[in-house]
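**Q** based on what follows, work out the 3D shape:
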Amino acid sequence: MDAERDVLITDVVLRDGLQDEPISVAPLDRVRVARRLLDAGLVSLEVGAFASLRRVPQMAGSDAVLRTLVAESTAALYTLVFTEFGAQQAVEAGARSVRVVVSATDRHSSASVGVSTAEALDRLGPAFGVLQAAGVTAEACVAPAFVCAFDGDIPPERAAATARRLVELGAVVVHLADTVGAAQPGAVTRTVAAVRDVVPDVPLGLHLHDTHGMARANAWTAFQLGITRFDAAIGGLGGCPFAPGSSGNIATEDLVQMFHREGIRTGIDPEKLRRVRDELSVVLGHAPLSALSRVPPDVPGAAGGDPAWCGPPLVP
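**A** Here you go, the predicted model:
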């Protein structure tokens, strides 16, 4: 963690937030949103996915979005990769960092990428080879890691085994995803412990959805466990098209407010974040889903804490 922040928040709205929207946002508009998020102090963004456009048409143009942003920013800019072909696309678009994603359960894996967990891991081997040859850093996400939309609670040992295999393939960070937003703090505690048992030296992060309203409790639990990497989406947008019942991500502004109110630095300006949220809502044609979006801005604490805790914007 750098001197300006105690936790690293990656905003995933341009990937996870948009993949479940009924409309597709043009690449240029996605670039504009990314620039505004960077100006608000974010230094880590998910900006797209190299996946089947038949399955996720909203991700069309991810190569153009990534290519544009890489040329003008030193931020961590992630795209998702599922196959060797996706890895090649990421490299050609100038990726410096990617995330590979594997479900911990066969039924969700089959629904999302058409193969079992074991097959998904096997076909990622060549993808890691492509990325490593190009000098691209690969992080991994176990999604889902806590609760499956089809099979219910996931044994921590299964999530841990998936994480271990991803690290063996070359992942340098492992993110654990509550894809359906049904995890509880106890499940977070148990699964984090199981994963740390098998990959004790690998940094962990959390990717949280808020279907059951537990995302902030889960984030706080994880922080108490020493985790300082969190995914969130501005406005609480998002959901998994392949996980029935999944709803939006934990909202970036809600997570920032929670941490700031506890004196934990994120490097993010809450007021600028609010403006990005409101502008994106206009583009999408519906209201944001975050808790703070329902709180008048003049209510004490609604702005997310003292802006003095926030680092300077990355982009002028």
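**Q** going forward, measure contacts and count neighbours with C-alpha atoms only.
**A** Fine.
**Q** which parts of the stretch 201-316 of the chain are helices?
**A** 215-224, 252-261, 270-284 (DSSP state H, counting those that start in this stretch).
**Q** make TSV from those helices and add distance to residue 140 and mean neighbour count to it.
**A** What follows is these, written out as TSV (distance: least, C-alpha to C-alpha, whole Å; neighbours: other C-alpha atoms under 10 Å):
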stretch	distance to residue 140	mean neighbour count
helix 215-224	18	19
helix 252-261	21	23
helix 270-284	27	18
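**Q** nearest to residue 14, out of these?
**A** helix 270-284 (10.5 Å; C-alpha to C-alpha).
**Q** next up, for comparison:
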Amino acid sequence: MGDAVVITEVALRDGLQIEPVSVPTAEKVRLARGLVAAGLRHLEVGAFVHPERVPNMADTAEVVAGLAGVPATPHTLVLNERGAHRAVAAGAPAVRLVVSASDGHSRANGGAPTAEVCGRIAAAAAVLRDAGIPFEGCVATAFHCPFDGPTPVERVVRVAEHYAALGVRRLHLADTIGRASPGDVARAVAAVCGVVPVDRVGLHLHDTYGMAAASAWTAYGLGVRRFDAALGGLGGCPFAPGATGNVATDDLVHLFHREGVDTGVDPERLAALRDDLAAAVGRPLDSALARVPARPADRPVPAAAGAIDSAP
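**A** The predicted model follows:
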């Protein structure tokens, strides 16, 4: 069996943030606890952002409180110093900071170009460091931007260097609009590994063009062992036109298990939770596994009695 991977489940943040329905806090907490029981020990459960811009994240502090004592690490997203103070006040166990590598998305998502947002993130990191809260870094639009087009790898490296100077534990490269090819991923991973060791690099992939699983497998071959995913392929960015869902957790678990790579996740529990999540958002989910007939995952199907082998 290959080296195990760590999957961070992001459906409760990146998945729900763009949904037209508002899922009650108690249901978010119930889903999160179910995901932990299924073996997912890292969850992104919300974002400390302006509630008028992303209303579905307004209850992040309450979700964090509802997960006190769970045997997992709930992560929350922070874009600036104000968000960092809110994370501290809520007792957030871990935080992920976000900087867009492209100026166009940085202005849409953070209200300022990349260089200015880097300064805000430095102030946020200082707040978190003083409070003893561990933080990671995410580079949004690390491959393509909906406003600026392909993101030069040099811009990604500059953001990675800024994060490294702040002392981030891990660096995640985000394909915010889901356009990255496996080759794009390979080039970006190779470039940032000159700044951050590969064992501290993760990927956040969206699946707009159906290449996320191939990109994840390519990154695994390069030594990446951390991947974000959303159950059922839920998700999208409200400030990135054209972005669709994340790579599906159920599909990614299926891929790694078929290739002999441990994820620590129970596929059958995950399938049941996918149905619960679909009910919560009021629509079917888009993962490949959501569309196939239900049966125990990753187990061979016995041949029908009397079947004749048609292989030549």
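**Q** coming back round to it: among the helices of the stretch 201-316 of structure 1, which is nearest residue 235 of structure 1?
**A** Nearest of the helices of the stretch 201-316 of structure 1 (C-alpha to C-alpha): helix 270-284, 5.5 Å.
**Q** and the closest one, which stretch of structure 2?
**A** Counting by TM-score structural alignment, helix 270-284 of structure 1 pairs with residues 267-281 of structure 2.
**Q** same thing with stretch 161-176 of structure 1?
**A** If you align by TM-score structural alignment, stretch 161-176 of structure 1 falls on residues 158-173 of structure 2.
**Q** and the contacts of that stretch?
**A** 99, 101, 118, 122, 125, 134-140, 142, 192, 195-196, 200-204 (C-alpha atoms under 8 Å, 6 or more residues apart in numbering).
**Q** same thing with stretch 5-25 of structure 1?
**A** With C-alpha under 8 Å, 6+ apart as the criterion, stretch 5-25 of structure 1 contacts 1, 30, 34, 42-49, 56-59, 79, 228-234, 236-241, 248-249, 252, 264-267, 284, 310-311.
**Q** list the contacts of the most centrally placed residue in structure 2.
**A** Geometric centre of structure 2, nearest residue: residue 228, 3.2 Å, by C-alpha atoms, centre = their mean. Taking C-alpha under 8 Å, 6+ apart, we find residue 228 of structure 2 in contact with 7, 8, 9, 10, 202, 203, 204, 205, 247.
**Q** now with 6 Å, please.
**A** By C-alpha atoms under 6 Å, 6 or more residues apart in numbering, the contact set of residue 228 of structure 2 is 7, 8, 204.
**Q** in PyMOL, how would I select the buried members of the residues you listed?
**A** This is the PyMOL syntax for the buried subset of the contacts of residue 228 of structure 2, where burial follows 16 or more other C-alpha atoms under 10 Å:
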select buried, resi 7+8+204
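**Q** reformat the contacts of residue 228 of structure 2 as CSV; add distance to residue 91 of structure 2.
**A** Output for these, formatted as CSV (distance: C-alpha to C-alpha, whole Å):
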residue, distance to residue 91 of structure 2
7, 23
8, 20
204, 25
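**Q** so the equivalent of residue 76 of structure 2 over in structure 1 is in which element?
**A** Here residue 76 of structure 2 is matched to residue 79 in structure 1, going by TM-score structural alignment. For residue 79 of structure 1, the enclosing helix or strand under DSSP states H and E is strand 76-81.
**Q** rewinding a little: which of the contacts of residue 228 of structure 2 are still contacts in structure 1?
**A** Checked against structure 1 using both residues aligned by TM-score structural alignment, their matches' C-alpha atoms under 6 Å, the contacts of residue 228 of structure 2 keep these contacts: 7, 8, 204.
**Q** so which of these are in strands?
**A** In strands, defined here by DSSP state E, the members of those are 7, 8, 204.
**Q** between these, which is closest to residue 269 of structure 2?
**A** residue 7 (15.3 Å).
**Q** any idea how far residue 78 of structure 2 is from the closest one?
**A** According to C-alpha to C-alpha, to the nearest Å, residue 7 of structure 2 and residue 78 of structure 2 sit 20 Å apart.
**Q** what of residue 16 of structure 2?
**A** 16 Å.
**Q** give the contact list for residue 184 of structure 1.
**A** Per C-alpha under 6 Å, 6+ apart, neighbours of residue 184 of structure 1: none.
**Q** please repeat the previous calculation with a cut-off of 10 Å.
**A** 146, 147, 178, 212, 213, 214, 215, 217, 218, 221 (C-alpha atoms under 10 Å, 6 or more residues apart in numbering).
**Q** out of those residues, the closest to residue 187 of structure 1 would be?
**A** The closest of the contacts of residue 184 of structure 1, once distances to residue 187 of structure 1 are taken by C-alpha to C-alpha, is residue 146, at 6.7 Å.
**Q** which residue in structure 2 lines up with that closest one?
**A** Using TM-score structural alignment, residue 146 of structure 1 pairs with residue 143 in structure 2.
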